[in-house]
Structure formats: structure tokens, C-alpha cells
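Undergrad: Predicted model follows, preceded by the sequence.
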Amino acid sequence: MDFSFGAEDDCFREEARAWLREHLAGEYAAAGGEPEVRRRWERELGADGWVGLGWRGEYGNRSASVTQQVVWAEEYARAQAPGRVGHIGENLLAPTLLAHGDAAQCERFLPAVARGEELWCQGYSEPDAGSDLAGIRTVAVRDPAHGTYRITGQKIWTSLARDADWCFVLARTDPDSQRHHGLSFLLVPMDQPGRIEVRPIRQMSGSAEFNEVFFDGAAARSEHLVGGPGNGWRVAMGLLALERGVSTLVQQIGFFEELDRVLRQGARTGALRDPVLCDRLVRQWAELHTMRWNALRTLGSSAGTAPGAPSVAKLLWGRWHQRLGELAMQVRGAAATAGPSDWSADSPYELDALQHLFLFTRADTIYGGSDEIQRGIIAERVLGLPKESRGCL
């Protein structure tokens, strides 16, 4: 199978490189950056059409082929550009509106995402309904007098909720429904003081990427219900299927960078002289290339949309990334358990990149659907095994 890029892709690559060289200056030169800096960077990208390359080219974005989207993702990662804060709106909400939304919804929301002006977060998981999404309890009650739905409930593990302008929320609009029936997909403005509260979740790594979000009668306009009342499960499953393809390749580019960092650390500490450890690192390299080739193979084909395909991919990369975190500590040796040499009780403890990698990867087999849930999906939808009993023993 030929995994090479064509002449048009090479020209697109040169254009992307030139743009990134010109614009990655000043406050944008660092790969991290404060939230406001990263937000300004989204507008910088949007001004020249680099947001939404995979959409139809009619909302202020460039039109690009699938391979050109891969090229852009590769060059963006290699340039160590700032972390994106608009990716949920660009890669999840926008394709969902294009597939399930109406023309008015696309016209209202997609240009603002393409300009980098409105940021989004995802309101799916709940304290008692994480991987089991059909068990959500958040409710949305129709208020015909005001042309709105009133939403009450709690969401958890919500990335970027503190910075988001909007949240797409899966809520139960039929009070008599159960499981995946009677759910609706609503677009909710986050600027509703007293009706929406966001609380950061402090993790063992010291960071707080995730949040709890509490809705207390928060309003969503009736025309901002996507796919029709009661069709939220179909819309939500369509959105989750988008977490593959080009977005998977973007993730894998980050994995390559992390693996390279681990290898460099192993060379510095002499850990690569250990044949067993070296063999494990070579295996990690080979598996990552295999995952990349498989992702390229499925782009634009029916293989990526086959039942269970996203679950298989999640099982593979989740375990792979977790093993990389473990290897990151092994190449460091005893130093991996210590803080910086200049640490004191008067200054906050700062993890280095490899320590943060290890701690964060502990969650890889849980978030985005736990391994147990993914295996259940494969068993039922691919192998045709009996459904797991959900009743009480």
C-alpha cells in the first residue's frame, strides 16, 4: 500500500511551513502559553483560514483534501505551535452540525468557529454515567412561552469548560424515557451567571484540565436543538465516531514527539544499554508506526466506520500510551521519583514533562470510554456475543 503524498500535498506542505514560520513569533513562539494567548492564536489561525480544513469551504475556512489535512497536522506538530483550544468546536461540533444540523445552525455557529472567535466544550459524561453514556440524568424541560429548554443536572470531566463560550449538552428531554431513548443534543451558551457553575478538578499531576459543570435551569434556545427532539443518541454517537481519522493522526503525531523525548532521555541516562528496555522501546516504535499506517489506510474508506472500529483503535492507543508513560519512568531510573533539585517548601512542586506523561497516562484506559466498555462494544457489535446484563445481582 502506498502511503506517500502527492505533488499537490507537497505544495500545500510548503505553504503550511511558510505560514507557521512567519506567524510563530512573539507570544505565539511557545508551545504552551496562557489561555488568553492561545485564544488569540485561534483567531490568528482563523484569519487565514487554517481552522476547519475538513469542512465544506464556505464558512471562512480553506478547503483541503484529507491528505492535506494530515499534512497540516504534521507541520503544526513539528513547528511546536501552541496547543489548540478550539479543537472541540472545529473537530467535533462542526462535522456534527454538517451531518445533523440544519442550515440556520451551520450559518450561526460554523463561521464563528472558523474565525476562532467562539470556543466549545462537550457536556456528555456525568458522575454516574461516564462510559455508560445512556445512563445520563441531566434533564431539559421545554419552556414554550420563552422558546427555550431549561437544563438541570451535572456534567463532569469537561475539558476547556472554564474558557468555552458554548457547550453541546446531551440531556433527557422525555422524562418517561430510559437509556438511549428520549435524549436530545442541545447547544448551550456558557455565559449564564447563576445558572451555570464550572469547578476545576485538580488531578494528581497537579494540573486541572478537566472540570465539573453544574446546570441550574440554564437556557438553550429551541432552534439550537440539533437533529430533532429525542434524536440525541444518534447525534451523539455520530459525534463520537468523529474521534478517529485525521484527529487520530494528530494525536499520533504527539505520541511520536513523546516517544522521541523518552528515547533521548534513555540515551542520556544510559538506559538504552539495557537490552530488555531497548527491546521494549523498539516495540513501542513499531506499534506506533503500525497504528499510523492503519489510520492512513482507513481515511476515506469504509473500514474506519465499521462497527467496533473506533473501539479497537481506542484499546490500541490507550494501552500503548500507558506503556510509554511507564517506560518514561524506567529510562529515568531513581531520579523519576524525585522533584527538581531546587525545590523547596516555599515554592510549588513542578513536574517535568516525563513525570507528567506518566501520571496523565494512568487515565488513558478510562477516559473516552473505559477499556471494559470498548471490549463490550466489540463483543456485542462485532462478534455478535450476547449483551451484558445491566441488572442488579
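TA: Arrived safely, thanks for sending.

Undergrad: going forward, measure contacts between C-alpha atoms and count neighbours the same way
TA: Noted.

Undergrad: Name the SS class of the residue nearest the centre of the chain, please.
TA: Nearest residue to the geometric centre of the chain (CA atoms, centre = their mean): Ile88, 6.6 Å. Here Ile88 is recorded as helix under DSSP: H, G, I helix; E, B strand; the rest coil.

Undergrad: cool, and the one 10 residues further on?
TA: Judged by three-state DSSP, the three-state class of Leu98 is helix.

Undergrad: so how many other residues sit close to it?
TA: 15 (other CA atoms under 10 Å).

Undergrad: wait, Ala31 sits on Gln80?
TA: Yes. Here Ala31 reaches Gln80: they are 5.3 Å apart, a contact under CA atoms under 8 Å.

Undergrad: Quick one: the helices in the protein, in order.
TA: In the chain, the helices defined using DSSP state H lie at 7-23, 35-47, 66-78, 87-88, 94-100, 103-114, 232-240, 246-269, 275-298, 309-332, 353-361, 371-377.

Undergrad: how about those helices in CSV, adding distance to Ser341?
TA: Compiled in CSV, the helices of the chain are given as follows (distance: least, CA to CA, whole Å):
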stretch, distance to Ser341
helix 7-23, 35
helix 35-47, 29
helix 66-78, 30
helix 87-88, 36
helix 94-100, 46
helix 103-114, 44
helix 232-240, 43
helix 246-269, 17
helix 275-298, 27
helix 309-332, 15
helix 353-361, 15
helix 371-377, 38
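
Undergrad: ok, the residue nearest to the centre of the chain touching Trp120?
TA: Yes. Under the criterion of CA under 8 Å, Ile88 makes contact with Trp120 at 5.9 Å.

Undergrad: the longest strand in this protein is where?
TA: strand 210-221 (DSSP state E).

Undergrad: what helices or strands is it leaning on?
TA: Strand 210-221 sits against strand 148-155, strand 183-189, strand 196-201, with contacts defined as 3 or more CA pairs under 8 Å, 6 or more residues apart in numbering; DSSP states H and E.

Undergrad: The same query, at a cut-off of 10 Å, please.
TA: strand 139-143, strand 148-155, strand 183-189, strand 196-201 (3 or more CA pairs under 10 Å, 6 or more residues apart in numbering; DSSP states H and E).

Undergrad: mind putting these in CSV, mean neighbour count included?
TA: Formatted as CSV, those follow (neighbours: other CA atoms under 10 Å):
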stretch, mean neighbour count
strand 139-143, 20
strand 148-155, 22
strand 183-189, 25
strand 196-201, 18
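
Undergrad: Distance to Arg319 for those - can I get that in CSV?
TA: CSV is the format used below for the helices and strands packed on strand 210-221 (distance: least, CA to CA, whole Å):
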stretch, distance to Arg319
strand 139-143, 35
strand 148-155, 26
strand 183-189, 31
strand 196-201, 24
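
Undergrad: Out of those, which is closest to Asp163?
TA: strand 196-201 (10.0 Å; CA to CA).

Undergrad: Run through who's touching that closest one.
TA: 151-163, 189-191, 207-219 (CA atoms under 10 Å, 6 or more residues apart in numbering).

Undergrad: and here's the other structure:
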Amino acid sequence: MDFRFGPEDEAFRQEARAWLDEHLAGDFAAARGRGGPGSEHEGGEARRAWERELGKGGWIGLGWNAEFGNRVAGLTQQVVWAEEYARAKAPGRYGHIGENLLAPTLLAYGSEEQKARFLPPIARGEELWCQGYSEPDAGSDLAGLRTSAVRDGDTYRITGQKIWTSLAHDADWCFVLARTEEGSSRHHGLSFLLVPMDQPGRIEVRPIRQLTGTSEFNEVFFDGAVADAAHVVGGAGNGWGVAMGLLGFERGVSTLVQQIGFAEELALVVQDALEAGAVADPVVRERLVRQWAELRAMRFNALRTLGSSEPDAGAPSVAKLLWGSWHRRLGELAMQVRGVAAAIGPGDWSAQTPYELDAMQRLFLFTRADTIYGGSDEIQRNIIAERVLGLPKEPKGS
């Protein structure tokens, strides 16, 4: 596939740029640049309103089809939109999980009724989603989950606990992987359910305070929560295949947009290095150049993967390994270029105000988790070894 931008792409760029410049004003001007890594809690109300504004403009779900209420854009135009969105320092997306994870999954595995019910509200920016996968004893080992869902007439009753659930405190819906066949184990007997979050007494959300001082992650407790039996995606007992398909979207396609934000962060680190004089150190210069070169390589790898007509079982895992370790090293480099000043927060210490962090300090702390969430590096290497290279499976208990 040719990923060079043609005249139509550049015309689309001008349209996107003009729309962003016009709409990131007034009530939305203060939301610019808010909601990045480690600060997803910022400007929640404004960012939720911004999702609806994006929906009105037809900028959500550009890769879908017009049937679900949005404009249609080819792959290169989707890249153009992402680039312009980053250039404009538009708010961090509140609707990312619905648009980039659930929607492609519904398009691939959902029934026509499910698509008609859930895709249009996502395209309008009206319904926000969270992801109910990880559990206290089943994080990277997702097949070990214990949350159960028991059929009760036309509904399922869900009991169990999920953890590290991003933005669950604001989400309207949660897609939950649960065990629906009693006595089943590992990958068998799982189902992918769409669950409304507004169930007082049946769903409890508890924020988890992180190193950054923020709480966008949550614990979610289900105590007989109700899900419509018609909202099981892919059919009962087929949840593992659906869940793995979704992780492919999470680790593959959406990383291209993510990399544009990475480039913005790298530019800030370079600026700090110049201001602190750290570029005089040849080791720091080499690390800055390496970060830039590796980011370019990640971009080309993502474009190659998106343009390929052949399925690649290892591509999502390779993408996750690349960006997770790259981003963590960027956080470390952000502190290295500042030297001892990196340990000092921007607040007024004499006033005894609550501890504060600036953007680069939040970046460092937040990126410590990049090689863990979304599937740890160890799990990704196992997937590549077993499913791509055909190596023996890792012995149990090792």
C-alpha cells in the first residue's frame, strides 16, 4: 500500500485543520492539551462535551461506514486526522475505548442488532465505554479470570471483580469478559458481555490512587449486575476469540495514533535537554537520536502492518513490545536531561501545598506501567514464541 499523502489527503487535512481551529475555541479552549498520560483526570466534563462536539462534526469512527452516522475516510486520511488532532493539542480522547476498541470488535464479531444499537451513540460521542478484562488474580493471565455470569431468562447476572479499569467512574457501559459455563477453565466457557454501568447497588466503582496522584484507574465490583442476553458479542462461550480480536485492535491499529502523541512528548524532552544544556553530553545526544529513530521505525512498522493484506499473528504483540519499552525509556530520558532538578516539583514548597508534578514528571511515573498494562512484555514474548515461531510452550509454574 502507498502511504504517501495525495491531493485528496491534503484537502482533507485542510478541512480537519480548519474545523479543529474553529471548534477548539470558546468553551473548549481551556481543554487544549489536557487529558494526556498520567493526567486523564483533567477536564472531564469539558472533554465529555468535546466528544459530543466531535460527533456532531462527524469525526468519530472515520474507518467505519456511513451507515452508522459518520463520515467515511480512507486509511491515509485517518492518519491525517490523527496528525492534525495532535498538532492542535486537542483534548485527550474520552471516547477512545468505545471508538477504537469496542467499535472495531462489534464490526468484526457483533450482530446487526448490536451494531445498530451501540455504534451510532459512539459515533455521536454520547456513550462512553470502559474495559472489564483484568482481575486481581488474572491480569496478564487473562484466561484465569473468575468473574462469572449466570443466565437468568433473557439476562445474565454478573458477579466478580475487575481491576485497572480506565475511566470506569465516568463510563456509561463496560464490555466484560466473564465465565458463563460453570466448571469451565482457562480459555473455555467465556463470554463477552456489554454491561450498563448505571446499576446502583449492583456495580461499585472504587478509584485507585496512582504514583502520579491521579485516579483514572478503578476497581469495579459486580454484585448480580444485569446484562441483556442479546448483548453477548459473538455468542455465549465464544468470548476468548472476541477478546483476543479486540486486543489486536488495541495493540495494533490504534498505536499509529498513539505514536503521534509520542512525537509531541519527545519534542518536549528535546526542548528540556536544550534548555538544561544536557545535549552537551554525548550519551544524552545518542539517546535522543535513538528515541527519534526508533519512533520512526515504529511508525513504518505500523503502516506496514495496516497496509498488509495478509494476517500476521505476531504483529499486535510486536507493536506492544516496541511502544511499551520505547515510552518507558522516554520517561526515564525526560528525567535524565533535567538532572537533579527532575526531583523537584513545580509547587510552592513553603506554602505546604499538596505535592504537584509537571507534565514530564507525570510522564516518567506513568510510563513505569507501559510494559505491564495491555499485556505485559513477558506475555507478548510468549505469544510471539509460541504462535509465530512455533517454540514449545512455557512450562506451567515457571
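TA: Nice, thanks for sending it over. Being a predicted model, the structure only gives us computed values, none of them experimental.

Undergrad: ok, back up a step: structure 2: which residue goes with the residue nearest to the centre of structure 1?
TA: In structure 2, Ile88 of structure 1 lines up with Ile97, judged by TM-score structural alignment.

Undergrad: so what's its match up against?
TA: Counting by CA under 10 Å, 6+ apart, Ile97 of structure 2 has contacts Ala103, Ile122, Leu128, Trp129, Cys130, Gln131, Ser166, Leu167, Ala171, Cys174, Phe175, Glu250.

Undergrad: Likewise for Ile384 of structure 2?
TA: Counting by CA under 10 Å, 6+ apart, Ile384 of structure 2 has contacts Ala313, Gly314, Ala315, Pro316, Ser317, Val318, Gly390, Leu391.

Undergrad: picking up where we left off before, check the spacing between the residue nearest to the centre of structure 1 and Leu259 of structure 1 real quick.
TA: 25 Å (CA to CA, to the nearest Å).

Undergrad: go on, Ala94 of structure 1?
TA: 31 Å.

Undergrad: neighbour count winner among those two?
TA: Ala94 (24 against 21).

Undergrad: quick one, what contacts the closest residue to that one other than its chain neighbours?
TA: Of all residues not flanking Ala94 of structure 1 in the chain, Leu110 sits nearest, at 6.3 Å (CA to CA, 6 or more residues apart in numbering). Leu110 of structure 1 sits next to 52, 55, 58-61, 89-90, 93-95, 97-98, 116, 118 when contact means CA under 10 Å, 6+ apart.

Undergrad: Would you mind checking which of those residues is nearest to Asp279 of structure 1?
TA: Nearest to Asp279 of structure 1 among these, with distances taken as CA to CA, is Glu90, at 38.8 Å.

Undergrad: my guess is the closest one meets Glu117, correct?
TA: No. Look at Glu90 of structure 1 against Glu117 with CA atoms under 10 Å: they stay out of range, at 11.5 Å.

Undergrad: Give me the more crowded residue out of the two.
TA: More neighbours surround Glu90 than the other of Glu90 of structure 1 and Glu117, with 22 against 15 (other CA under 10 Å).

Undergrad: Look up how far Gly130 of structure 1 lies from that one.
TA: For Glu90 of structure 1, the distance to Gly130 of structure 1 - CA to CA - is 23 Å.

Undergrad: what do we get in structure 2 for Pro35 of structure 1?
TA: Pro35 of structure 1 maps onto Gly44 in structure 2, by TM-score structural alignment.

Undergrad: So its match is in contact with Asp170, correct?
TA: Yes. Proximity of Gly44 of structure 2 to Asp170 meets the contact threshold set by CA under 10 Å, at 8.5 Å.

Undergrad: intersection of neighbour lists for the two?
TA: With CA under 10 Å, 6+ apart, Gly44 of structure 2 and Asp170 have common neighbours Tyr94.

Undergrad: which residues in structure 2 does the longest strand of structure 1 align to?
TA: With TM-score structural alignment as the criterion, strand 210-221 of structure 1 aligns to 217-228.

Undergrad: swap in stretch 327-337 of structure 1?
TA: Counting by TM-score structural alignment, stretch 327-337 of structure 1 sits on residues 333-343 of structure 2.

Undergrad: What is the distance between the matching stretch and the centre of its chain?
TA: 27 Å (CA atoms, centre = their mean, to the nearest Å).

Undergrad: what's the matching residue for Ile379 of structure 2 over in structure 1?
TA: For Ile379 of structure 2, the residue aligned by TM-score structural alignment is Ile373.

Undergrad: what sits against its match?
TA: So Ile373 of structure 1 contacts Ser131, Asp132, Ser311, Ile366, Ala379 (CA under 10 Å, 6+ apart).

Undergrad: Who are the contact partners of the alignment partner in structure 2 of the first one?
TA: What that stands for is Ser131 of structure 1. Using TM-score structural alignment as the criterion, Ser131 of structure 1 maps onto Ser140 of structure 2. Taking CA under 10 Å, 6+ apart, we find Ser140 of structure 2 in contact with Tyr133, Ser134, Ile372, Tyr373, Gly374, Gly375, Ser376, Asp377, Glu378, Ile379, Gln380.

Undergrad: Swap in 8 Å and give it another go.
TA: By CA atoms under 8 Å, 6 or more residues apart in numbering, the residues touching Ser140 of structure 2 are Ser134, Ile372, Tyr373, Gly375, Ser376, Ile379.

Undergrad: again with Ala271 of structure 1
TA: So Ala271 of structure 1 contacts Leu277, Cys278, Val331, Arg332 (CA under 8 Å, 6+ apart).

Undergrad: got CSV for those residues, with neighbour count and distance to Arg319 of structure 1 too?
TA: Below are those laid out as CSV (neighbours: other CA atoms under 10 Å; distance: CA to CA, whole Å):
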residue, neighbour count, distance to Arg319 of structure 1
Leu277, 16, 17
Cys278, 16, 19
Val331, 25, 19
Arg332, 19, 21
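
Undergrad: Can you pick out the most distant pair from those?
TA: Cys278 and Arg332 (13.5 Å).

Undergrad: ok, back up a step: of the contacts of Leu110 of structure 1, keep whichever come out buried.
TA: With neighbours counted by 16 or more other CA atoms under 10 Å, the contacts of Leu110 of structure 1 contain buried members at 52, 55, 59-61, 89-90, 93-95, 97, 116, 118.
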